[in-house]
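In: Any chance you could fold what I've pasted below:
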Amino acid sequence: MLPQLISGEFQNQDVLPSGIHDSTFAEFVSRYVFNEHRNWLFQGFKQACLELREAGCRQVYVGGSFVTSKMMPSDWDAIWDPANVDPARLDELFYIGNLEAERVLKFRGDLMLGKARDVATCPHIALFSTTRSGFPTGLIRLKLNQIEMLNS
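Out: So this is what the prediction gives:
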């Protein structure tokens, strides 16, 4: 179960408490897909997750303004775990760091490759564990269960 959002310094929005919080897709949708704009963003996120899962990815970490109380986030930000991924089954768009604009255009958000086997040492996890002003915030870990994703 996801924790309640807490008051934060992130553009006057509530944020997740610090740490990694596990969530099902259903719980994630229930909490964060609460208006038409967020649903539009989520559909791009879901497509990216389906493509990652098809290539063998088992989990992603979601951070940034999408997992706050912000009504109209501009996008979503996620980090994907490369363990078990077959690179031949995944579009290079997922691997090449300087293709952010293309990823945002296709998926309505950005995915970064998790470059460490241990979550604690992944630089992207550290990046999304604080707001721009340095306020500690949390991330959501989603297991990529294909049946659950298709039903969300």
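In: Please make it C-alpha for all contacts and neighbour counts, starting now.
Out: OK.
In: any idea how far the spatially most central residue of the chain is from A88?
Out: Geometric centre of the chain, nearest residue: V62, 2.3 Å, by C-alpha atoms, centre = their mean. Distance of V62 to A88, given as C-alpha to C-alpha, to the nearest Å: 24 Å.
In: cool, and L144?
Out: L144 is 19 Å from A88, by C-alpha to C-alpha.
In: neighbour count winner among those two?
Out: L144 (21 against 8; other C-alpha atoms under 10 Å).
In: so who does that one touch?
Out: C49, L50, R53, C57, R58, Q59, V60 (C-alpha atoms under 8 Å, 6 or more residues apart in numbering).
In: buried residues in the one helix or strand R53 maps to?
Out: Using DSSP states H and E, the element containing R53 is helix 36-54. Within helix 36-54, the residues that count as buried by 16 or more other C-alpha atoms under 10 Å are 38, 41-42, 44-50, 52-54.
In: Turn these into CSV, including distance to L16.
Out: Shown next, in CSV, are the buried residues of helix 36-54 (distance: C-alpha to C-alpha, whole Å):
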residue, distance to L16
R38, 17
L41, 19
F42, 18
G44, 22
F45, 19
K46, 21
Q47, 24
A48, 23
C49, 22
L50, 25
L52, 25
R53, 25
E54, 29
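In: one more to put side by side:
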Amino acid sequence: MHFHTYNIIVVSMIPAFTSISGSPWDVLPAGIHHATFEEIEAVCGCNDRRRALLAGLIDAAVALAKAGCSTIYLDGSFVTAKPIPGDYDACWVPDGVTETLLDPVFKDFSNGRAAQKARFGGEFFPSSTLEGGSGRTFLDFFQVEKHTGEKKGIIEISLMTDALVLRRLAHDIQ
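Out: Okay, the predicted model is just below:
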């Protein structure tokens, strides 16, 4: 009888959360951290609420990829140590997006982005759009911890190389 053993090592590009004095939750260290949806699920999908938010985020990512979006950035309480996040915030790179293929929900900012939240569980902004209160692009705005003003990290997801997104796109084509 022969037994085989395997040593599976999972390496995540998402670093451990870190404390910022004055922040209610630990956050990602400053910087943009590239990750796949599989890695995000491993780190941030630890309960039913988080898994439901992740499912909505993946649906949105597939819809954006269909329009030609190559990259999204993930922020909000979802990418903190908050046990039960309210939602997530995301921004998407508009370069290469075919406007006619973009789902209209991504352009609907009415009622506090209620349609986006209802459909996907989070909010989406073009990454180059200026956030009204700070005057920063959303990509830069997301990298500031809102309670302290300190730098914090966000997650970058490449939609054109993420295995989960590619599988969903291939399935939708069939």
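In: what's the TM-score here?
Out: The TM-score (TM-score structural alignment, normalised by the length of structure 1) is 0.87; 148 aligned residues with a C-alpha RMSD of 2.1 Å.
In: Mind giving me the packing neighbours of the helix holding R53 of structure 1?
Out: helix 100-107, helix 146-150 (3 or more C-alpha pairs under 8 Å, 6 or more residues apart in numbering; DSSP states H and E).
In: The shortest one against structure 2, how far on average?
Out: On superposition with structure 2, the average gap between helix 146-150 of structure 1 and its aligned counterparts reaches 4.1 Å (mean C-alpha distance after the TM-score superposition for structure 1).
In: buried residues in that helix?
Out: So helix 146-150 of structure 1, judged by 16+ other C-alpha under 10 Å, has buried residues M149.
In: Find out how far it is from the centre of the chain, if you would.
Out: Averaged C-alpha coordinates place helix 146-150 of structure 1 at 16 Å from its chain's average position (C-alpha atoms, centre = their mean, to the nearest Å).
In: Same check on stretch 143-152 of structure 1?
Out: 15 Å.
In: same thing with stretch 100-110 of structure 2?
Out: Using C-alpha atoms, centre = their mean, the offset of stretch 100-110 of structure 2 from its chain centre is 18 Å.
In: Residues in contact with that stretch: which ones?
Out: A63, L64, K66, A67, A115, Q116, F124, F125.
In: what do you get for stretch 100-117 of structure 1?
Out: Under C-alpha under 8 Å, 6+ apart, the answer for stretch 100-117 of structure 1 is 41, 43-45, 47-48, 75-83, 93-95, 97, 122-124.
In: now with 6 Å?
Out: Contacts with stretch 100-117 of structure 1, where a contact means C-alpha atoms under 6 Å, 6 or more residues apart in numbering, come from L41, G44, F45, D75, W76, D77, A78, I79, W80, D81, C122.
In: Return the residue of structure 2 aligned against the second one.
Out: Yep, that's G44 of structure 1 we're talking about. The alignment partner of G44 of structure 1 in structure 2, by TM-score structural alignment, is G56.
In: Contact partners for its match?
Out: Contacts of G56 of structure 2 (C-alpha under 6 Å, 6+ apart): F120, G121.
In: Next, find the distance separating it from G149 of structure 2.
Out: 29 Å.
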